[in-house]
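Enquirer: sequence plus predicted model, see below.
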Amino acid sequence: MSNQIKRGVSLYSYQNETFQGKMTLEDCIRTSAELGANGIEIIGEQTFWGWPEVGVEDAAVANWHELIKKYDCVPVSHDFMLDYKRYKGRVMPFDEQVASVKKDIDFGARLGMKFIRALVSIEPEVLVAAAPYAEEKGIKILIEVHAPLHFDHPWIIRHAEAFEKSGSDALGFLPDMGMFLFKFPPVWKEKFLRIGVPKNIADYIEKAYEDRVLSEYVILNVREMGGEGPALGMAETLRHNAAFEPKRMLEHMSRIHNIHGKFYQMDEDYVEPSIPYDEIVKVLHQGGYKGFICSEYEGNRWIEDAEEPDSVEQVRRQQVMLARLLGEETVPTLKTPVAA
C-alpha cells in the first residue's frame, strides 16, 4: 500500500509518567522514536515548566531541539489553551485573545512546530484575525474538532465558513478521533461499576449507546430504573460522546493537517474496542491525507483508581495497530525500558 500517512505521539499520552517523574522529556521523545512514531506533539504547559504564565528559557528550547535532532523526530504541534472565559474572573477582550494566540504562534515557531492546536471554544473571528501573523511565522492554526462537536455541528460549520471567507491557508482543522466512538469503552463501564453503578443499569447504558438511543431518553430511563449519583453520571457521558461518521472528514480534507489518535484502551490483540480505526484509516487514505496520526492516550484517568496506568505499553500497542493499518512491514518495538 502506498502510504503518506505518518505516525506520531502526543506527549500528553505520557501525562501520568511525566507528572510522577517517571519519564523525562528525553524519555518521552526517545520512546516515541523507538516506536517509529517520530512526529512529536506537545501541550506547552506539560512539557515546558511555567508556560504560558512565564517565559520559557532559551536553554529549555535548545534542549528540545537537541532531543528532536538526537532521535530524528519532527516537531508537529503545540497545543495551546486560550481559556478566555475564565481569565481573571472576566471574559478576555477580543484584542487580548488575538494577542494571546500570537504569543502561542511565537512559541510554536521557537519549537519548530508546523501547527498549533486551538481549543474548539475559540471564536473563528479570533483565529481569522491571527491568521496573517501565523502566515508570517510559517504556522497553521488548527481548531480541534472534538466530541461532542463534529463536522456537521453549526459551530464547526461557522469556523469552516469563516476560514474559507478569510482566504487564508493558515487556518485548518485537527479532528480528534474520539468523535467516532462507535461503542461504549469497556474501561469506562468498568470504572462506573467500581464506583457503584448497578450492573443492570450499566448493561442498559452500554446497550443503549450501541443502539444510538437519544441521551435524554437514556438519562430518563436510568432515573426510572432507580439510578442516581454514579449511574446518572454514566448516563450523562452519552451527552458528550457519539458515533459520528469518519467519512464526514472528506469534505474538509484540504484543511485537515493533523490527527489526534484518541484512544481509551488497546487490548492484547492491538484493537481499540470502541473506535473503528480500520474505517478511519481507509477514509484518510481516500481523502489523500498526508499528515501525522498522533497517539493520544486518555484511558489513564479511567483506571488509575484500580491500577497504575502503563501509558507506554498502551501507546506501543496503538502504534502496532497503526503500523499494521498503514501497511508497514516493521513492527514497532521498544528497545529501551522506561525506568520505574
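Expert: Okay, I see it.

Enquirer: CA atoms for contacts and neighbours, from now on please.
Expert: Noted.

Enquirer: what comes up buried for the helix or strand containing Val320?
Expert: Per DSSP states H and E: Val320 is located in helix 311-325. For helix 311-325, the neighbour count (16 or more other CA atoms under 10 Å) marks 311-312, 314-325 as buried.

Enquirer: ok, Ala134 to Ile68 distance?
Expert: To Ile68, Ala134 is 23 Å away according to CA to CA, to the nearest Å.

Enquirer: for these two, indicate the residue with more neighbours.
Expert: For Ala134 versus Ile68, the count of surrounding residues by other CA atoms under 10 Å is larger for Ala134: 27 against 22.

Enquirer: hmm, Leu127 and that one touching each other?
Expert: No. The criterion here is CA atoms under 8 Å, and Ala134 misses it with Leu127 at 9.5 Å.

Enquirer: can you pull the residues that touch both of these two?
Expert: Shared contacts of Ala134 and Leu127, defined by CA atoms under 8 Å, 6 or more residues apart in numbering, are found at Ile141.

Enquirer: structure B:
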Amino acid sequence: MRWGILGAAKFAREWMAPAIHAAKGAELVAIATSDPAKAAGFSAFAPGMRVFDDYDALLADPDIDAVYVPLPNHLHVDWTIKALEAGKHVLCEKPIALKADEIDRVIAARDKAGKLAAEAFMIVHHPQFQRARELVQDGAIGKLAHVDAVFSYNNAGAVDNIRNRPETGGGGLPDIGVYTFGAARFVTGADCQRVTYADLRFENGVDVFAQVAADFGDFTYGAVVSMRMQPRQSITFHGDAGHLTLTAPFNANLYDVAQLTLETGNGVRQVERWPAANHYVLQVEAFGAAARGTADYACPLEFSRGTQAMMDMVFDKARNP
C-alpha cells in the first residue's frame, strides 16, 4: 500500500512516517506541505518521496492508495472526506471529529467511496490491550465493578501548541481523553450509559483538567485527564475476583514498558510484558489488511463515534451539572 501524508506534522515525522516505513506491505511515497524544508525530515524514511505543495494535488495522484491525516483537529472531518472522495483509504489522527454527529458525515462518505476510513486509535492494535480485552471478557477478574484511568502531561509553557488553542480544536479531552474513554470501551465491549460527574477546568478556552465519573450499566467508571499535571498514565479494571492494570497503556514502551498485571484470589499475581511491540507499526499493518479485505479492523468509525458520544456527554454534563 502506497501512502501519502497531508502535512508535515512533528508527530507524523517522529512516529507515523517511521511506522509506515517499518510496516510490512506499506510504503511512504508522498507528502504535501507548503514548506519544503519540513519535508526534508521525512526523506530518511522515503528518499524518493514526492513532495507536493498542495493537499489537493497529493489527493489527485493516482499512484497513492492511502492517506494519513495528522492535521489540527478542526480540519480532520473535511480532509478525511476529501480524501475519500478522491478514492483514497484514510487513516486520520484522533479525534477524527469534535462532535459525534460529525462522524456520521465521514461514515456516509466512507460507504459511498467504498474505501476504508478510520481514526488512528493505535492502542487497540497493541497486544497488551488485546490481551486485556480477552482476560476481562473471559471473566479472569470475575464480574467487573469499576474501571479507573488517568492520563496526564504538562504543556503549560507551550502557548502556541495547537492543543492549547481553541480555534484548532485543542484541549486535553480531545487530545488524550479519547484514550481513557476508548480504552475502557474497547476492553469491556460496553458503552457509557450516562456521565454522572464532570469537573472541567479551562484556560484560554480549552479544557486543561477533567475529572469524570460515568455509569456503564454493569460497572462504574472514573478518569482524570490533564494537560497541566506531571506525566502519569494507567488503567485498571477491577472485578469481584481480581483486578487487571496496564501501567503504560497509552504511550507503551515510551512512558514505560508495556506491562499487564493481573491479581486474583489468594495473592496470585501474573505479569505479562511486551517490550518490543510498536502499536504504530501494528496499526499501519492492520489498516492495510483491512483495506485489502483480509481482516476486520479493530477500530471502525462506528467505534470512534461511540467514544466521541461519551466525550460529548462529558462536556454536556460539565455545562449542565
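Expert: Arrived safely, thanks for sending. Not measured: the values here are computed from a predicted model.

Enquirer: kindly provide the TM-score of these chains.
Expert: Here the TM-score for the pair of chains, by TM-score structural alignment, normalised by the length of the second structure, is 0.31; 168 aligned residues with a CA RMSD of 6.5 Å.

Enquirer: ok, back up a step: by contact count, what packs against the helix holding Val320 of the first structure?
Expert: On a contact count with 3 or more CA pairs under 8 Å, 6 or more residues apart in numbering; DSSP states H and E, helix 311-325 of the first structure meets strand 6-10, strand 292-297.

Enquirer: how about the secondary structure of Lys82 of the second structure?
Expert: Following DSSP: H, G, I helix; E, B strand; the rest coil, we place Lys82 of the second structure in the helix state.

Enquirer: what comes up buried for the helix or strand hosting His65 of the first structure?
Expert: If you go by DSSP H and E, His65 of the first structure is part of helix 58-70. By neighbour count with 16+ other CA under 10 Å, helix 58-70 of the first structure contains the buried residues Val61, Trp64, His65, Leu67, Ile68.

Enquirer: counting by contacts, list what the helix or strand following it packs against.
Expert: Sequence-wise, the next helix or strand downstream of helix 58-70 of the first structure (DSSP H and E) is strand 74-79. If contacts are counted by 3+ CA pairs under 8 Å, 6+ apart, strand 74-79 of the first structure sits against strand 39-43, strand 115-118.

Enquirer: how far off helix 58-70 does the longest one point, in degrees?
Expert: Right, strand 39-43 of the first structure. 150 degrees (axes from the mean of the first three to the mean of the last three CA atoms, to 10 degrees).

Enquirer: following strand 39-43 of the first structure, which helix or strand comes up?
Expert: helix 44-47.

Enquirer: in that following helix, what counts as buried?
Expert: Neighbour-count burial for helix 44-47 of the first structure [16+ other CA under 10 Å]: Gly44, Gln46, Thr47.

Enquirer: nearest to Ser100 of the first structure, of those?
Expert: Gly44 (13.6 Å; CA to CA).

Enquirer: wait, isn't that closest one in contact with Trp64?
Expert: No. The pair Gly44 of the first structure / Trp64 is not scored as a contact, 11.9 Å apart, by CA under 8 Å.

Enquirer: how many neighbours does Lys317 of the second structure have?
Expert: Neighbourhood size, Lys317 of the second structure [other CA under 10 Å]: 18.

Enquirer: ok, and the closest non-adjacent residue to it?
Expert: Using CA to CA, 6 or more residues apart in numbering and skipping residues adjacent in sequence, the residue nearest Lys317 of the second structure is Ala198, 5.9 Å away.

Enquirer: these two touch, right, the one you found and Val314?
Expert: Yes. Assessed by CA under 8 Å, Ala198 of the second structure is found in contact with Val314 at 6.0 Å.

Enquirer: so if I had to pick from those two, which one is more boxed in?
Expert: Between Ala198 of the second structure and Val314, counted using other CA under 10 Å, Val314 has the larger neighbour count: 26 against 23.

Enquirer: list the contacts of Asp95 of the first structure.
Expert: Asp95 of the first structure sits in contact with no residue, where contact means CA under 8 Å, 6+ apart.

Enquirer: OK, contacts around Leu322 of the first structure?
Expert: When contacts are counted by CA under 8 Å, 6+ apart, Leu322 of the first structure touches Arg7.

Enquirer: pull up the gap between it and Val126 of the first structure, please.
Expert: From Leu322 of the first structure across to Val126 of the first structure, the span is 35 Å (CA to CA).

Enquirer: can you give me the strands in the stretch 51-200 of the second structure?
Expert: All strands of the stretch 51-200 of the second structure, identified by DSSP state E, counting those that start in this stretch, fall at 66-69, 89-92, 117-119, 144-154, 194-203.

Enquirer: would you turn those into TSV with distance to Asp215 of the second structure?
Expert: Shown next, in TSV, are the strands of the stretch 51-200 of the second structure (distance: least, CA to CA, whole Å):
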stretch	distance to Asp215 of the second structure
strand 66-69	33
strand 89-92	29
strand 117-119	25
strand 144-154	9
strand 194-203	5
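
Enquirer: among those, which comes closest to Pro36 of the second structure?
Expert: That would be strand 66-69 among the strands of the stretch 51-200 of the second structure, by CA to CA, at 17.7 Å.

Enquirer: which helices and strands does that closest one pack with?
Expert: By 3+ CA pairs under 8 Å, 6+ apart, strand 66-69 of the second structure packs against strand 2-6, helix 76-85, strand 89-92.

Enquirer: so can I have a markdown table of the ones you listed showing mean neighbour count and distance to Leu58 of the second structure?
Expert: Converted to a markdown table, these look like this (neighbours: other CA atoms under 10 Å; distance: least, CA to CA, whole Å):
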| stretch | mean neighbour count | distance to Leu58 of the second structure |
| --- | --- | --- |
| strand 2-6 | 24 | 7 |
| helix 76-85 | 21 | 9 |
| strand 89-92 | 26 | 13 |
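
Enquirer: and Val51 of the second structure, which of those is closest to it?
Expert: Of all these, strand 2-6 comes closest under CA to CA, at 9.5 Å.

Enquirer: after the closest one, next one along is what?
Expert: Sequence-wise, the next helix or strand downstream of strand 2-6 of the second structure (DSSP H and E) is helix 10-11.

Enquirer: give the other helices and strands that that next one contacts.
Expert: Using 3+ CA pairs under 8 Å, 6+ apart: helix 10-11 of the second structure touches no other helix or strand.

Enquirer: who are the packing partners of the helix or strand following it?
Expert: Per DSSP H and E, the first helix or strand lying C-terminal to helix 10-11 of the second structure is helix 17-22. Applying 3+ CA pairs under 8 Å, 6+ apart, one finds that helix 17-22 of the second structure contacts strand 27-32, helix 279-291.

Enquirer: with that, I have no additional questions.
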